[in-house]
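1. How does the following fold in three dimensions:
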Amino acid sequence: MRERRLAAELRRLRESSAVTLEEAAERLGWSKTKLSRIENVLRRVAVPEVQGLLDLYGVAGGRRDALIAFARTARQRDWWDTEPLRTDYATYIGLEAESEALSCYSMGVIHGLLQTEEYARHIIRAALMRFKPPAEVDRRVAVRAARQAVLTERDQPLRFWSIIDEAVLDREIGGKEVMQAQYKRLLELAELPNVMLQVMPASVGAHPGVIGSFSILQFPEQYFPNVVYVESMTGALYIEDEGQVHTHTLAFEQMQATALSPDDSTALLARRAGR
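-> Reported below is the predicted structural model:
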């Protein structure tokens, strides 16, 4: 994941400096194929090569230092690298683990970071359409549970803001007992200082999120752009274009203003949980 982000930033720097792939390769004494493979994460890039690229693109000061420091850790392996995960899912877990803040709108199901194991089990089993054995379902539930460590076990826990469509709370995943436990789990997480929950009531009608769920991931390195993540049944879309990320950010801000306040949202959840 780190290598993917580094490669994407090196490509963005080249394009913003108005240097073509051919020109950059020629000035560094490389083949065009070598640079293309670096930018497409098909070849690992060494730190001295990163330094040469940054020199060519005129990157200096703190930005240069941060990118070189990031390049030194680009090959670091994480727990999800040892799991047999679909590539786009492993990519998302890496982004989620490295982000400092995550804002999401959930239209179909509760976000994975907020799910109980039983809720997750029913979601995963349904998504697999019973084509996988129970052991595979258990493994995927365990992966989802491991992801949740970002909320409580990091030195700087993830700042997580979730807007949940009211229809998600009405959808009886796994039956009443599973949903009751899920409501209680949401209330517990809402007490964390780094977690903010809002419910988008059905009475609002049309709003920017009616088109579908999305997540915005923000990173601590100021030189890496935010990423919008949109999931589908068979894959995922990662949006890094600055204008499109800005559009999603504006949409989320409008939805924050439209949804129930955090206090009113937890009151609604408490009523559903029977408190």
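2. From here on, just use CA atoms for contacts and neighbour counts.
-> OK.
3. so where do the helices sit in the stretch 1-150 of the chain?
-> 2-16, 21-28, 32-39, 47-56, 61-72, 87-98, 117-127, 134-147 (DSSP state H, counting those that start in this stretch).
4. what would the ones you listed look like in a markdown table with mean neighbour count and distance to residue 275?
-> Shown next, in a markdown table, are those (neighbours: other Cα atoms under 10 Å; distance: least, Cα to Cα, whole Å):
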| stretch | mean neighbour count | distance to residue 275 |
| --- | --- | --- |
| helix 2-16 | 18 | 44 |
| helix 21-28 | 15 | 62 |
| helix 32-39 | 17 | 54 |
| helix 47-56 | 16 | 56 |
| helix 61-72 | 15 | 47 |
| helix 87-98 | 18 | 32 |
| helix 117-127 | 19 | 20 |
| helix 134-147 | 16 | 26 |
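5. of all those, which lies closest to residue 188?
-> helix 117-127 (14.7 Å; Cα to Cα).
6. Could you also give me the structure for this next sequence, so I can compare it with the first?
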Amino acid sequence: MAGRRTPTIRLRRLAAELRRLRVAAQLTVEAVTEATGLDQSSLYRIERAQNKPQRRTVTTLLQLYQVDRERQATLLGWLKESGQTGWFQVYEPYLPEQYQAYVAFEHEAERLKNYESLFVPGLLQTAEYAHAVIADADAGRSLKADDVQRRVDVRMQRQSVLSRPVPMQLHAVVDEAAIRRTVGGAEVMRAQLTHLVKASSLPNVRLQVVPFAAGAHPGMPGSFVVMDFADPFDAPLVYVDGIAGDAFLETEEDVARFARTFDLIAQAALSETQSRKLIQEAARAA
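-> Model prediction:
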């Protein structure tokens, strides 16, 4: 299923900066289109990273916004780099557009906070566990065997962010339900829990479990991810996934709200040492 190509993080960065510069110049969309001849729909798509603009269009906008030459060179560099995609490009025809976007942003993220209520986080899944989750939990989507395997392959490849030269800093918090629920059978689950214990010893991975004994807690409404990026021009993102669909939230208010919620969930969770002990006990019982 081919769809519109997902914007790269560089194109998203350029779009956000062009929008910020227009607002800083106190120019409306109508004023820009009148001054440049660019139609409103095109400017709308450029500022939302839905279209990759031509170099002359970006130059015209930057001159209108009275951006200095050095800054112009930086932004035009972003435009040049905006066509660069990652390893996941080969999978784009087979993945939903929102998931493509998630993989692209995750690939660029410096820090990721992930709360999961029912599943082991994707970055910490084994291939067998991932296959069971995708094939069974997503059964309503009627995925073909080849599509299931492609998604498993993508999930495994995504995990390279944890072992790259400058690894992602991952803080994962899971509800005890994700640890206790047998997914894929006892052997698969036991291997998954053993893998979690091993992964939790990595210096860039923090793993906590919210025990059943904690009772009601702020994470009960559902799972979410908060992404932070190294470049200050890349604003944090929140990703929420559910049966009704998935969505990205980018406003400062939404990001701050989910970041606070994550901190509250982490406070309700066991310490990393206690969490590792609980997972080890669950593995022995599986």
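7. TM-score for the pair, please.
-> Comparison of the two superposed chains (TM-score structural alignment, normalised by the length of structure 1) gives a TM-score of 0.90, and 274 aligned residues with a Cα RMSD of 2.4 Å.
8. closest one to residue 155 of structure 1 among the helices of the stretch 1-150 of structure 1?
-> helix 87-98 (12.2 Å).
9. in structure 2, what residues pair with the closest one?
-> Residues 97-108 of structure 2 are matched to helix 87-98 of structure 1 when aligned by TM-score structural alignment.
10. By how much does that stretch deviate from structure 1 on average?
-> Once fitted to structure 1, stretch 97-108 of structure 2 is off its aligned match by 0.4 Å on average (mean Cα distance after the TM-score superposition for structure 1).
11. Give me the distance from that stretch to the chain's centre.
-> Relative to its parent chain, stretch 97-108 of structure 2 has a centroid offset of 6 Å by Cα atoms, centre = their mean, to the nearest Å.
12. any idea what residue 28 of structure 1 aligns with in structure 2?
-> Residue 28 of structure 1 maps onto residue 36 in structure 2, by TM-score structural alignment.
13. Can you show me the helices along the stretch 151-275 of structure 1?
-> 166-170, 176-190, 242-258, 262-272.
14. nearest to residue 33 of structure 1, of these?
-> It's helix 242-258; of the helices of the stretch 151-275 of structure 1, that one is closest to residue 33 of structure 1 (Cα to Cα) at 27.4 Å.
15. What residues in structure 2 pair up with that closest one?
-> Under TM-score structural alignment, the alignment places helix 242-258 of structure 1 onto residues 252-268 of structure 2.
16. Please enumerate residues in contact with the matching stretch?
-> The set of residues external to stretch 252-268 of structure 2 that reach it, using Cα atoms under 8 Å, 6 or more residues apart in numbering, is 113, 115, 173, 208, 210, 214, 217-219, 226, 236-238, 249.
17. How many residues are close by the closest residue to residue 269 of structure 2 other than its chain neighbours?
-> Distances taken as Cα to Cα, 6 or more residues apart in numbering place residue 210 nearest to residue 269 of structure 2, at 4.0 Å, with adjacent residues excluded. Neighbour count for residue 210 of structure 2, taken as other Cα atoms under 10 Å: 25.
18. how about residue 210 of structure 2, what's its partner in structure 1?
-> So residue 210 of structure 2 corresponds to residue 200, using TM-score structural alignment.
19. if I look at its match, how far off is residue 114 of structure 1?
-> Using Cα to Cα, to the nearest Å, we find residue 200 of structure 1 at a distance of 16 Å from residue 114 of structure 1.
20. again, but for residue 198 of structure 1
-> 13 Å.
21. So which of those two has more stuff around it?
-> A direct count of neighbours by other Cα under 10 Å for residue 198 of structure 1 and residue 114 places residue 198 higher, at 26 against 23.
22. tell me the contacts of that one?
-> So residue 198 of structure 1 contacts 161-164, 256, 259-262, 265-266 (Cα under 8 Å, 6+ apart).
23. from those residues, which single one is nearest residue 222 of structure 1?
-> residue 161 (20.0 Å).
24. Could you report the neighbour count for the corresponding residue of structure 2 for residue 46 of structure 1?
-> In structure 2, residue 46 of structure 1 lines up with residue 54, judged by TM-score structural alignment. Number of residues near residue 54 of structure 2 (other Cα under 10 Å) recorded here: 11.
25. Same question for residue 95 of structure 2.
-> Around residue 95 of structure 2 there are 18 residues (other Cα under 10 Å).
26. where's it relative to residue 143 of structure 2, distance?
-> 11 Å.
27. and if you look at residue 263 of structure 2?
-> 35 Å.
28. cool, and residue 262 of structure 2?
-> 32 Å.
29. These two: which is more packed in?
-> Set side by side, residue 262 of structure 2 and residue 143 show more neighbours around residue 262, with 24 against 15, by other Cα under 10 Å.
30. ends of stretch 160-169 of structure 2, how far apart?
-> By Cα to Cα, the extent of stretch 160-169 of structure 2 from end to end equals 12 Å.
31. circling back: take the helices of the stretch 1-150 of structure 1 and write them to JSON lines, including distance to residue 272 of structure 1.
-> Shown next, in JSON lines, are the helices of the stretch 1-150 of structure 1 (distance: least, Cα to Cα, whole Å):
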{"stretch": "helix 2-16", "distance to residue 272 of structure 1": "41"}
{"stretch": "helix 21-28", "distance to residue 272 of structure 1": "57"}
{"stretch": "helix 32-39", "distance to residue 272 of structure 1": "50"}
{"stretch": "helix 47-56", "distance to residue 272 of structure 1": "54"}
{"stretch": "helix 61-72", "distance to residue 272 of structure 1": "45"}
{"stretch": "helix 87-98", "distance to residue 272 of structure 1": "29"}
{"stretch": "helix 117-127", "distance to residue 272 of structure 1": "16"}
{"stretch": "helix 134-147", "distance to residue 272 of structure 1": "24"}
